[in-house]
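# My questions concern the predicted model and sequence given below.
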Amino acid sequence: MAGNTFGSIFKLTTFGESHGPALGGVVDGCPAGIILDEAAIQTELDKRRPGQGGLAVTARNEPDRIRLLSGVFEGRTTGTSIGFAIENTDQRSRDYGDIKDVFRPGHGDMTYEAKYGLRDYRGGGRSSGRETVSRVAGGAVAGAFLEPLGITVRAAAVELGGIAAESLDMGGAEHRQFFAADDNAVLRWQKLVKEVAAQGDTLGGIVEIRAQGVPAGLGEPVFDKLDARLAAALMSVGAVKGVEIGSGFAASRMRGSENNDAMLDTGFASNNAGGILAGISSGQEIVLRAAIKPIPSIALDQHTRDRFGAARTIRVGGRHDICAIPRVVPVLSAMVRLVLADMVLLQRRMGVGT
C-alpha cells in the first residue's frame, strides 16, 4: 500500500495493523550523533496510552513497549536507518467477527473495500487509531533532533464536546487529565465524558499545538509552504477533520487592519499569522489548532449496509474510547515535530539558515 512514508529528508515509514503482531517503523535521514535511547521514546509513547493525561475510557490496555532495532549505538544515532517495533499484546479480534461483512458508519470500512477489494475488519486494520503509535515514536526521534536546536513543541486540549477551556497553560497541560489547557476544564470534561459514555455516544474536541524556537526562514515557496506541510501532517491523522493556523477562520471575519501583524522595533505586535508568512516561518511561535471528530464506534443503533449491498442496522461493540482526546494530543505533537525536523534539514541542504 502506498502512502506509508512521510517527509522528504527526515522520513518516517510506518507499518502494522491494529490486530497484527506488531506495529513499527523506520526513520531515515536523522543525522548522526543525536542523543537517543528507548527510554526517551518510551516517555512519549506513554503519553498516548489509555489513562495517560485523561480518563481510561478504553478497556484495551497495551504496554506499547518500544524496541529499537537499528540506527542507535551507545545512546547516539549512527546516521543510518533507525528501525523500531512495538508489539500488539491485547488484541481481541473476536469482538469484530459479527461485523466482518458490515460497513461501520464513520469508519474507513467502505472506502478501504472500494479501494483494495478487501479489508482487515479487525479493529479497522491499517485505518485504526492504533496506527498512530508509530507516529509518536517517529516524532520522538524528531524531537531528539530538534531539542538541541532550541525548538520545542507542546500541545493541549482547548475544547472537548463543545466545552472550551477558559485559559491556555501549555506548560501545565502535560500534567493534567485530558492534557487540558486549564484546570477549570478538567472537572467539566470528566462529567461530560461520563454522561456521554453512559448514553453510548462519543465526543470530539479541539487541540492546540504550539512550536517555540523555530527560526525564521523555514518553508519553501509555493507548494512546500511550511503551513501547507503542517496542515497536511495534521490532516493525515484519522481523527482530524480541520486545521487552523494562527487566527484561522477568525481571519475571514477580520479587516486587514485587524489581521495584519504590525512589526515594531521590539518585534511583532501580534501573531494572527501563527508564525508563518507566505509559507515561511517568521521566527514567532507557530500556532496550530486541529478539530477532532467524535469516535465513530458508538454503542447505539445505526443504519448502514453490508458488503453485499443489503441494508443493516449495527451497534458497534468492542473496546473503544469515548473521545480521541487525550490520546491524539501526543500524536499531533509528533506530526509537527516530524515536519519541523524535515524543514530544518531541507534548509541545511540549501546551505542557508539553521
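Great, that's in hand. Numbers count the residues shown, from 1 in each chain.

# from here on, contacts and neighbour counts on C-alpha atoms
Fine.

# got the residue ranges for the strands in the stretch 51-200 of the chain?
Secondary structure of the stretch 51-200 of the chain (DSSP state E, counting those that start in this stretch): strands at 66-68, 72-73, 76-77, 82-87, 152-160, 163-164.

# for the protein, what spans make up the helices?
Here the chain has its helices, by DSSP state H, at 38-48, 109-116, 132-146, 170-173, 183-199, 226-235, 256-259, 328-349.

# Just want the angle from the third one to helix 38-48.
Following axes from the mean of the first three to the mean of the last three C-alpha atoms, to 10 degrees, one obtains 130 degrees for the angle between helix 132-146 and helix 38-48.

# So which residues make contact with helix 132-146?
Here helix 132-146 makes contact (C-alpha atoms under 8 Å, 6 or more residues apart in numbering) with 12, 14-15, 23-27, 30-31, 34-36, 40-42, 44-45, 48, 64, 86, 152, 237, 330-331, 333-338, 340-341.

# quick one: buried residues of that helix?
Buried positions in helix 132-146, judged by neighbour count with 16 or more other C-alpha atoms under 10 Å: 132-146.

# Specify the angle between that helix and strand 82-87 in degrees.
Comparing the axes of helix 132-146 and strand 82-87 via the same axes, to 10 degrees yields an angle of 150 degrees.

# just the first one next, same as before
Helix 38-48 and strand 82-87 are oriented at 50 degrees to each other (the same axes, to 10 degrees).

# which helices and strands sit right next to helix 38-48?
Other helices and strands packing on helix 38-48, by 3 or more C-alpha pairs under 8 Å, 6 or more residues apart in numbering; DSSP states H and E, are strand 66-68, helix 132-146, helix 328-349.

# how does it look with 7 Å?
Counting by 3 or more C-alpha pairs under 7 Å, 6 or more residues apart in numbering; DSSP states H and E, the packing neighbours recorded for helix 38-48 are strand 66-68, helix 132-146.

# T80 is in contact with V72, isn't it?
No. Counting by C-alpha atoms under 7 Å, T80 does not reach V72; the two are 8.3 Å apart.

# who has more neighbours, the two?
Between T80 and V72, V72 has the larger neighbour count (other C-alpha atoms under 10 Å), namely 22 against 15.

# Skipping adjacent residues, who's closest to the more buried one in space?
Leaving aside its sequence neighbours, V72 sits nearest to T78 (C-alpha to C-alpha, 6 or more residues apart in numbering; 5.6 Å).

# wait, which of the helices and strands packed on helix 38-48 is closest to K100?
Distance to K100, taken as C-alpha to C-alpha, is lowest for helix 132-146 among those, at 22.8 Å.

# here's the one I want to compare it with:
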Amino acid sequence: MSTFGSQFRVTTYGESHCASVGCIIDGCPPGLQLTAADIQVQLSRRRPGQSNLTTPRDEKDLVHIQSGIEHSVTLGTPIALLVKNEDQRPKDYTETDLYPRPSHADYTYLEKYGIKASSGGGRSSARETIGRVAAGAIAEKYLRQAHGVEIVAFVSSVGKVNIPSSVGGHAASHEDDDDVEDALTPEFRKLLSTVTRDVVDKQQTRCPHPETAERMVKRILRAKEAQDSIGGTVTCVIRNVPPGLGEPVFDKFEAKLAHAMLSIPATKAFEIGSGFRGTEVPGSKHNDKFVRRPDGRLGTTTNWSGGVQGGITNGEDIYFRVGFKSPATISQPQATAQYDGTEGSLAARGRHDPCVVPRAVPIVEAMASLVVMDMLVQQNGRTATASLLPPITTLPPTMVMPPKAKQIVAGGAPVDGEVAKNE
C-alpha cells in the first residue's frame, strides 16, 4: 500500500502530474522543535533542475506544513505536509495512450487496477518520493538530537565508473585459494567513518571522490547526448545507531532496510556490510571479532556485518549499497508494441534524468532514517514497559546483561564523550 512503518508511520500521496504530492506522518514524538526549513533542506537536495545532469523540470518543491505543529513544536498528532506540482506538462505523455513505455509501470499498473494515470508515471513516478524525503527529514532531526545519529549517502558508481576502494584486494586466482584480502579496503572504511554531506554535495554527481566524480560527469553527459540513460549505485552509512534495534525473526533490521530501499523507484539491488564480496571470504577472515572499547562497551575489530548481527544492530556503523537501474524514459526511438500488440516505434517526449543516482542520495538517506526511527520507537516501547516490572534476582548470570554494560546500553549511543562522563 502507501504506508511505511508500524510505530512511526508515513503515508504518501499524489501522482507525477496531479495538483500536489506529500505525506501524513503519524507517531512523531511531541516536543520536537521543527520548522519548514528543517524539512526543506532535504527536499531541495532531491528536487529536479539542479544541474545539466538532471531533468530540466523546474520544481521548487516548497513544503507547506498543514497540521501537527504549532509554534514550531510537534504536538504528537499527525503531521501533514504538502508540496505543489507547478511545472506540469501532461501533454508530453500522449503517446502512452497507445504504447506502454518499455521498462515502465504503464502496463503493470493497467493490469493491476484496470486504469492508470493518463500522464507521467503516476504513483510510480519519482515525484512520489517527495513525501518520503519530507518525512525522513523529520525522523532524522529527532534521531540526531536524541542519539547523535548521522546518516550520509553518496554516489559510489555510475555505469562502470566506480569510486576506488569499495572492494578490496584481488580476485582469487584459483577456486581453492583462500588468501583473500579484506572485503573493504582501509581507505574505503575511512571514507565511511568520516564522509559528510557537505563533502558529498561539493560534487554535482554527489560522489565524494573528486577524480571519480569528474569521470562520472563525463559518463552521464555521454548518455544524455546519446538521448540515452545510465544507472549506478548509492552507498549509505548510518553512525551512532543504538544497539538492540531490530525485530526477529521476519522484521530483522537489514530486512526492513532492504524493504525500504527496494521500495524506491528504479532500485534493483541491495547489499549490506560486505555484501556479495563476503561470500568469497572464509569465515575465519570474515568473522567480526569482539573487543572492549575505551568506553567499556563491546565493539568489533572489523565490521563486515555492516553493524547488524542476527537481525539486530550491534552499535557499529551500518553501511549498505543500493543499485539503481538506468532510467526507463529515454528520447531515442525504441521498437516496441502498442497495448493491442501492434508493432511500432516509441520515442518518449517527457523530461527525464539521464542518471537518477545523484538525486537519489537524499531519498536513500530519508528511507534509512525512517527505518531507524520506526525500530527505535518499537525498542523504546519495549524497554520502557519492561522497566516498570520489579527486578528479577533468580536468573542465572548467563541470562542477563552485566550491570555496567546494561547501564551503558540504556544510555543510548555515545554523543560527544558522554558515556565516559556517565561512568
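Nice, I can see it. Here the structure is a predicted model, which means the values were calculated and not measured.

# With both chains overlaid, what TM-score comes out?
Once superposed, the chains reach a TM-score of 0.96 (TM-score structural alignment, normalised by the length of the first structure), with 351 aligned residues with a C-alpha RMSD of 1.3 Å.

# quick one: which of the strands of the stretch 51-200 of the first structure is nearest T266 of the first structure?
Ranking those by proximity to T266 of the first structure (C-alpha to C-alpha) places strand 152-160 first, at 22.7 Å.

# TSV for the strands of the stretch 51-200 of the first structure, including distance to E113 of the first structure?
Putting the strands of the stretch 51-200 of the first structure into TSV (distance: least, C-alpha to C-alpha, whole Å) gives the following:
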stretch	distance to E113 of the first structure
strand 66-68	31
strand 72-73	39
strand 76-77	40
strand 82-87	26
strand 152-160	32
strand 163-164	36
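
# Name the stretch among the ones you listed that sits most buried.
Highest mean neighbour count among the strands of the stretch 51-200 of the first structure (mean count of other C-alpha atoms under 10 Å): strand 152-160, with a mean of 25.

# Give the aligned range of that one in the second structure.
Matched against the second structure by TM-score structural alignment, strand 152-160 of the first structure falls on residues 150-158.

# Same check on stretch 296-308 of the first structure?
Using TM-score structural alignment, stretch 296-308 of the first structure lines up with residues 328-340 of the second structure.

# what's near enough to touch S127 of the first structure?
For S127 of the first structure, the contacting residues are G108, by C-alpha atoms under 7 Å, 6 or more residues apart in numbering.

# Next, work out how far apart it and A311 of the first structure are.
Distance, S127 of the first structure to A311 of the first structure, by C-alpha to C-alpha, to the nearest Å: 24 Å.

# Please enumerate the strands of the stretch 201-350 of the first structure.
Going by DSSP E, counting those that start in this stretch, the stretch 201-350 of the first structure shows strands at 205-212, 240-245, 263-264, 267-268, 276-277, 280-281, 286-292, 302-305, 311-314.

# Return the most buried member of the ones you listed.
Most buried of the strands of the stretch 201-350 of the first structure by mean neighbour count (mean count of other C-alpha under 10 Å) is strand 286-292; its value is a mean of 23.

# Look up how far G49 of the second structure lies from the spatially most central residue of the second structure.
The centre of the second structure sits closest to V364, judged by C-alpha atoms, centre = their mean, with a distance of 2.2 Å. Taking C-alpha to C-alpha as the measure, V364 of the second structure falls 19 Å from G49 of the second structure.

# right, and L376 of the second structure touches L245 too?
Yes. Between L376 of the second structure and L245 a contact is recorded at 6.3 Å, counting by C-alpha under 7 Å.

# So for those two, which residue has more residues nearby?
Taking neighbours as other C-alpha under 10 Å, L376 of the second structure and L245 compare with L245 leading, 25 against 21.

# which residue lines up with that one in the first structure?
When the first structure is aligned by TM-score structural alignment, L245 of the second structure is paired with L218.

# Contact partners for that match?
By C-alpha under 7 Å, 6+ apart, the residues touching L218 of the first structure are L226, I280, S281, M343, V344, Q347.

# And it, how close does it get to L149 of the first structure?
13 Å.

# buried stuff in stretch 172-184 of the first structure?
For stretch 172-184 of the first structure, by 16+ other C-alpha under 10 Å, it's A173, E174, R176, Q177, F178, F179, A180, A181, D182, D183.

# Can I get those in TSV including distance to P296 of the first structure?
TSV is the format used below for these (distance: C-alpha to C-alpha, whole Å):
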residue	distance to P296 of the first structure
A173	26
E174	26
R176	25
Q177	22
F178	19
F179	22
A180	22
A181	25
D182	27
D183	28
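
# F290 of the second structure touches N303, doesn't it?
No. Contact between F290 of the second structure and N303 fails when scored by C-alpha under 7 Å: they sit 10.1 Å apart.

# Contacts only, for the aligned partner of I34 of the first structure in the second structure.
Applying TM-score structural alignment, one finds that I34 of the first structure aligns to L32 in the second structure. Residues near L32 of the second structure by C-alpha under 7 Å, 6+ apart: V73, T74.

# Out of the helices of the first structure, which one sits most buried?
Taking mean count of other C-alpha under 10 Å, helix 132-146 is the most buried of these, at a mean of 26.

# That helix to helix 328-349, inter-axis angle?
Counting by the same axes, to 10 degrees, helix 132-146 of the first structure lies at 40 degrees to helix 328-349.

# quick one: what's aligned to K202 of the second structure in the first structure?
In the first structure, K202 of the second structure lands on H175 (TM-score structural alignment).

# next one: A213 of the second structure
Under the alignment (TM-score structural alignment), A213 of the second structure pairs with V186 of the first structure.

# Please report how far that match lies from T78 of the first structure.
In terms of C-alpha to C-alpha, V186 of the first structure sits 43 Å off from T78 of the first structure.
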